[in-house]
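K.L.:
Below are the sequence and a predicted model for it; my questions follow.
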Amino acid sequence: MRHAQTKAYIEFAQARTRSLYRSAWLLTGGDTHLSEDLVQETLSRMYVVWGRGSDKLGNPAAYAQTVLVRTFLMHRRRRSTATERLTAEPPEYGQQQPRAGGGTGDVALRVTLLHALGRLAPKDRAVLVLRYWEDRSVEETAQALNSTSGAIRTRTARALHRLRAELGEQAADLVPR
């Protein structure tokens, strides 16, 4: 890559890394290590594409988000069925999970939503993150996931239904009053 292209790529990567990480964190259900790996893989792939000419990318930020989601989905397909996550301490048997309405505010809301998102299928999670976190249109989401607009609308409705089912009675506590 020429010096000017390299400098432009570095500026792009520095500007977009936080946003990519936040999206990856949501996609992975809060797995920080996997999120970092996905961002690194995304930026590596962007570097290769950037070397071919960043002027051909159109909207590099949107393209990077698309690469991130596709990398996540590819990782999920290759991954074994084991989904155990290590924690610092084992949970106590019968311990109640904190509720969002328990007075702890926005943190509890985020944790509750993150856990519910983490229990959704990877494609459902990707659709919800792209549509509601990244604020993408149905058409942009369809393009990112290599799907049709109708399929995205259907998947969005079903994913929201599953998310509400995952939240159960906590859903009422999450709605601002």
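P.N.:
That came through, no problem. Numbering: from 1, shown residues only.
K.L.:
all contacts plus neighbour counts: C-alpha atoms, from now on.
P.N.:
Fine.
K.L.:
out of everything not next to it in sequence, what's closest to residue 167?
P.N.:
Closest residue to residue 167 apart from its sequence neighbours, by Cα to Cα, 6 or more residues apart in numbering: residue 116 at 6.3 Å.
K.L.:
Tell me which residues of the helix or strand where the one you found lies come out buried.
P.N.:
Using DSSP states H and E, residue 116 sits within helix 106-118. Neighbour counts over helix 106-118 (16 or more other Cα atoms under 10 Å) mark 108-109, 111-114, 116-118 as buried.
K.L.:
Any chance of these in TSV with distance to residue 85 as columns?
P.N.:
Supplementary listing: the buried residues of helix 106-118 in TSV, determined by distance: Cα to Cα, whole Å:
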residue	distance to residue 85
108	20
109	21
111	16
112	17
113	17
114	14
116	15
117	15
118	11
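K.L.:
Can you tell me which of these lies closest to residue 72?
P.N.:
Within the buried residues of helix 106-118, proximity to residue 72 (Cα to Cα) peaks at residue 118, which comes in at 13.2 Å.
K.L.:
ok, structure two:
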Amino acid sequence: MADEQQFREFVERQWAVLLRTAYLLTGDRGHAEDLVQAALEKTHRKWGRVSRMDSPVAYVRKAMVNTAVSWRRRRRVSEVPLLAGDAPVGDPYGPLDQRREVIAALRSLPPRMRAVLVLRYFADLSEAETAAALGCSVGSVKSQASRGLDRLRAVLGPAKERENA
């Protein structure tokens, strides 16, 4: 019973952070909520072991990334642009004018590359933590991050130049 209460408290503390990460991984609030639920379901089954880990939230993040990549492989549906009604998940940094453009650009990246950028720069994990979450090498994180940032700059750069003109 204590494990149930501990898990419930963990979910209450981490829900917003996990949902924000899931939103950046999926680009859709509904899919983000489903992703967090799926990852928490997997975590709940192993909570006795997970709760003793140094960072249970890292375990949930890894489950989210793996699940998101798995879902994407299964669906292989073309990307759907964000609709005006797709409200962003709570953002501690305030509203950003280019949010939709950034989300759309993130969604255009391959799932693994998107996961690297989301974990590294939006979840603020170190290169080593990102590598551990994704089960890859630090070198892979560095190269995926570099390529991903280059792709984002290519997509988002012209809009920035038009604004400054």
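P.N.:
The structure has been received and is ready for your questions. As the structure is a prediction and not an experimental result, all values here were calculated from the model.
K.L.:
circling back to that earlier point, which residue of structure 2 sits opposite the residue nearest to residue 167 of structure 1 in the alignment?
P.N.:
Counting by TM-score structural alignment, residue 116 of structure 1 lines up with residue 105 in structure 2.
K.L.:
where does its match sit relative to residue 43 of structure 2, distance-wise?
P.N.:
30 Å (Cα to Cα, to the nearest Å).
K.L.:
mind listing what the residue nearest in space to the middle of structure 1 touches?
P.N.:
In structure 1, the C-alpha nearest the mean C-alpha coordinate belongs to residue 27, at 2.8 Å (Cα atoms, centre = their mean). Each residue near residue 27 of structure 1 by Cα atoms under 8 Å, 6 or more residues apart in numbering is listed here: 69, 72, 117-118, 122, 125-126, 129.
K.L.:
separation between the aligned partner of it in structure 2 and residue 53 of structure 2?
P.N.:
The alignment partner of residue 27 of structure 1 in structure 2, by TM-score structural alignment, is residue 25. Remark: distance between residue 25 of structure 2 and residue 53 of structure 2 (Cα to Cα) = 24 Å.
K.L.:
try residue 44 of structure 2
P.N.:
Shown here: residue 44 of structure 2 relative to residue 53 of structure 2, a distance of 14 Å by Cα to Cα.
K.L.:
These two: which has the busier surroundings?
P.N.:
Taking other Cα atoms under 10 Å, residue 44 of structure 2 and residue 53 do not tie; residue 44 has more neighbours (18 against 12).
K.L.:
Quick one: map that one onto structure 1.
P.N.:
In structure 1, residue 44 of structure 2 lands on residue 47 (TM-score structural alignment).
K.L.:
Next, the buried residues of stretch 125-140 of structure 1.
P.N.:
125-131, 134, 136, 138-140.
K.L.:
pretty sure the residue nearest to residue 167 of structure 1 is touching residue 163, no?
P.N.:
Yes - at 6.3 Å, residue 116 of structure 1 and residue 163 qualify as touching, with contact defined as Cα atoms under 8 Å.
K.L.:
can I assume residue 19 of structure 2 is in contact with residue 31?
P.N.:
No - at 9.9 Å, residue 19 of structure 2 does not count as touching residue 31 under the criterion of Cα under 8 Å.
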